[in-house]
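Peer 1: Would you be able to build a 3D model of this:
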Amino acid sequence: MTRFPSSVYDSRVRRAAELAKSAGLDALVITPGPDLRYLIGSRAQSFERLTALVIPADGSTASVVIPRLELAALRESAANELGLEIRDWVDGVSPHEMVAAMLPSPARTAVADAMPALHLIPLTETLGAAPVLATEVLRELRMTKDADEIAALRRAGAAIDRVHARMGEFLAAGRTEAEVAADIGRAIVDEGHTAAEFIIVGSGPHGADPHHEVSDRVVQAGDIVVVDIGGPVEPGYNSDSTRTYSIGEPSSEVAAKFAVLERAQQASVESVRPGVTAEAVDAAGRDVLIEEGLGEYFVHRTGHGIGLSVHEEPYIVAGNSMTLTEGMAFSIEPGIYFRGEWGARIEDIVVVTADGCESFNNRPHGLTVL
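Peer 2: Model (predicted):
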């Protein structure tokens, strides 16, 4: 399955126009990236030649401005089934002027946050006014997942769980992080993903760096190892799950601190329900760590939204007073990090349900001894 039925995209484009109008805009101009894939199912890439979906806020027919030599990139999308006007162009023609000709002058527009500067600057000059980001307009659509999106995220969660279940095949003393990661990458694809989007194997002191990737460090007996992995499943929805492993029995100190982290992660998960704020979910787990004297070692937000992008709204972080609603999907991933020594993180993807949440990841949360 490469995309959803065309009716899904038709509804999204219509709703995007309505939201643009409510925001006082004349149009949305969406270049290749997650927003374009969300709206019409297109996997077109961004090059030096402009490709853009133009959605007028007045509800008139949307158009795709695209280089003639890139027309094949629309074949897998819903563009033709939606009846979008395809406006192709050849070298020597200004696509930015083509966009401007569809809109009033000066036009009030919003652009995809993935639009390259080489298109944003000339488009701004041609339109006669600086656009705003479409993120504020589209986030209401992208944050709330429908049943098909939730099913895709559920498949992604199950697929990455199967990879974690095989970690004993890959992770062992005497192997380098890079060797472990190579095996994990193959398993991610074997278990149903289209690619490995990211792999973190943080062994020993490297586990204290939340964004460590992999290195040639040799995994040693006694190491605590953070494994954070994920990737997309068709039609492009991502998994993201972290589990922490111990190469041999952990010390009593490590086990005790990890047990607190496990309680913190559970507290945040149990706090999720409609009407609760994003910052309250962050606080639920963070407070557990603070009470046990570990608060200073939790150095990042509790979570991030997920869908066609690995990181998207809503962000589960202090200061975000956004109220959670049914269908929002995001990670819950508290961690503790002791610089130069070890680190640990537990991460699940959850979706808000009518009376709580469903977790897409169901591997054991405890410190797994290998």
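Peer 1: C-alpha only now, for contacts and for neighbours.
Peer 2: Will do.
Peer 1: Against residue 67, how distant is the residue lying farthest from the centre of the chain?
Peer 2: Relative to the average C-alpha location in the chain, and by CA atoms, centre = their mean, no residue lies farther out than residue 92, which sits at 37.1 Å. Distance of residue 92 to residue 67, given as CA to CA, to the nearest Å: 11 Å.
Peer 1: end to end, how far does stretch 218-232 reach?
Peer 2: One end of stretch 218-232 to the other measures 29 Å (CA to CA).
Peer 1: just how off-centre is that stretch within its chain?
Peer 2: 21 Å (CA atoms, centre = their mean, to the nearest Å).
Peer 1: number of nearby residues for the residue nearest to residue 197 when sequence neighbours are not counted?
Peer 2: Nearest non-adjacent residue to residue 197, counting by CA to CA, 6 or more residues apart in numbering: residue 231, 4.4 Å away. Residue 231: 27 surrounding residues under other CA atoms under 10 Å.
Peer 1: residues touching residue 149, list them.
Peer 2: Residue 149 makes contact with 237, 307, according to CA atoms under 8 Å, 6 or more residues apart in numbering.
Peer 1: Only the buried residues of the helix or strand containing it, if you could.
Peer 2: In this structure, residue 149 sits in helix 147-165 according to DSSP states H and E. Using 16 or more other CA atoms under 10 Å as the burial criterion, the residues of helix 147-165 that qualify are 149-150, 152-164.
Peer 1: structure for this one too, so we can compare:
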Amino acid sequence: MGTDELYPADRLAAARRATAAAGLDALLLTPGSDLRYLTGYDAHAGERLTCLVLPADGEPTLVVPTLERPAAEASPAPATGVRIVDHADGTDPYPLVRAALGGPVAAVGLADRMWAEQVLALRALLPDAAQRLAGDVLRELRIRKSPAEVAALAEAGAAIDAVHARMGEWLRPGRTEAQVATDIAAAIRAAGHVTADFVIVAGGPNGASPHHGTSDRPIGAGEPVVVDIGGTMPSGYRSDSTRTYVAGGPAPAEFTDYYAVLHAAQRAAVAAVRPGVPAEAVDAAARDLIADAGYGPAFLHRTGHGIGLDGHEDPYVVAGNSRPLEPGMAFSVEPGIYLAGRHGARIEDIVVCTTDGVTRLNTTPTELIAL
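Peer 2: Coordinates of the predicted model:
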């Protein structure tokens, strides 16, 4: 899978057309996933300005610090047709942005997560231009993954599955969550990820907090442990998968009862995925089963989030999102049940909506795993 497949040159043309259709004169993108999506350049975010200037009807220009020009030139960006200009350390880069914009500018789209100091500098540069979110333009391009992007997500899924498959090497009673997490983080990188983006190891009552992280609390025998892990691959695409484990003894009967409910709910939600189904219907497929079993209030979060160059992106699988699913949409299906002060469980797969149904990109077992 070459970078020309993951980051094709025609994306810039599509983005220019979408920019014009949105009534914007240009997009201004600082380092982040939108910049990488359009150019393949994984730019460093720092106090020195890096900005892709994408006029609706002009040549795209990548403004970079001189010391980062070699990295920009070594990236896929030049092959996409982007012109690179650089600014020497200590000089004002904003005139280069203005020159790259060309003629009059009435409205620009800014990277959704641009730093405030850059937003304000661009407001001073273009005092008469309305500022809007570039995400409103680029979301529709990014929400449907190309075959190359699906392959990249599948590669990420296989890499994180390989880490879950090794959990018995690390997770055992008496070890702390933090000790287990250190081993997992190293394994995430060893499995092919560039970075380990998050490692949640949540034993016993900590498992009832969906975003717990880790602690120095030892894992107890027979205690449910939620392990939610993910990282970024060299392609830029992300992994994210959760499994729930029990080590050193049988789980509490109450836990095994509701884990069976959760398992059925996660399978039902995955099975509900197909083109034309509203995103909220996938959420309902899981939530209704959990609520019918009496655990509705214990399912604290949405069923899923999109994934790609960002760990969380559109589409969101949540009540109120009536958008129909389309082939190429990739997202998590991760219902959970959390009993405060006792324990919790979550099962998470990344899936892709296909032309006639769904493909799971995580293929490890979703049953309760006894180590």
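Peer 1: on that earlier part again, structure 2: which residue goes with the residue nearest to residue 197 of structure 1?
Peer 2: Aligning on TM-score structural alignment places residue 231 of structure 1 opposite residue 231 in structure 2.
Peer 1: State whether that match is indeed within a helix.
Peer 2: No - Residue 231 of structure 2 is assigned strand when assessed by DSSP: H, G, I helix; E, B strand; the rest coil, not a helix.
Peer 1: still on that earlier bit, report the contact partners of the residue nearest to residue 197 of structure 1.
Peer 2: Residues in contact with residue 231 of structure 1, defined by CA under 8 Å, 6+ apart, are 156, 188, 193, 194, 195, 196, 197, 198, 238, 239, 240.
Peer 1: Buried ones from the residues you listed, can you make that a PyMOL selection?
Peer 2: This is the PyMOL syntax for the buried subset of the contacts of residue 231 of structure 1, where burial follows 16+ other CA under 10 Å:
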select buried, resi 156+188+193+194+195+196+197+238+239+240
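Peer 1: In helices, which of the contacts of residue 231 of structure 1 appear?
Peer 2: Secondary structure assignment by DSSP state H places 156, 188 of those in helices.
Peer 1: residues near the nearest residue to residue 296 of structure 2 once chain neighbours are set aside, how many?
Peer 2: Nearest non-adjacent residue to residue 296 of structure 2, counting by CA to CA, 6+ apart: residue 290, 5.5 Å away. Using other CA under 10 Å, residue 290 of structure 2 has 25 neighbouring residues.
Peer 1: Compute the distance between the equivalent of residue 290 of structure 2 over in structure 1 and residue 138 of structure 1, please.
Peer 2: Matched by TM-score structural alignment, residue 290 of structure 2 corresponds to residue 289 in structure 1. Separation of residue 289 of structure 1 from residue 138 of structure 1 (CA to CA): 35 Å.
Peer 1: Residue 63 of structure 1 now?
Peer 2: Residue 63 of structure 1 is 18 Å from residue 138 of structure 1, by CA to CA.
Peer 1: On the three-state scheme, the residue nearest to residue 296 of structure 2 is what?
Peer 2: Per three-state DSSP, the local secondary structure of residue 290 of structure 2 is helix.
Peer 1: which residues sit in contact with it?
Peer 2: Per CA under 8 Å, 6+ apart, neighbours of residue 290 of structure 2: 261, 262, 265, 296, 299.
Peer 1: Settle this for me: the fourth one is touching residue 286, isn't it.
Peer 2: It stands for residue 296 of structure 2. No - counting by CA atoms under 8 Å, residue 296 of structure 2 sits too far from residue 286 to count as a contact (10.1 Å).
Peer 1: the more surrounded of those two?
Peer 2: Using other CA under 10 Å as the criterion, residue 296 of structure 2 and residue 286 rank with residue 286 on top: 28 against 14.
Peer 1: Helix or strand: which one has the more buried one?
Peer 2: According to DSSP H and E, residue 286 of structure 2 maps onto helix 279-292.
Peer 1: so the nearest residue to residue 201 of structure 2 once chain neighbours are set aside is in which element?
Peer 2: Of all residues not flanking residue 201 of structure 2 in the chain, residue 227 sits nearest, at 4.8 Å (CA to CA, 6+ apart). Assigned by DSSP H and E, residue 227 of structure 2 belongs to strand 223-232.
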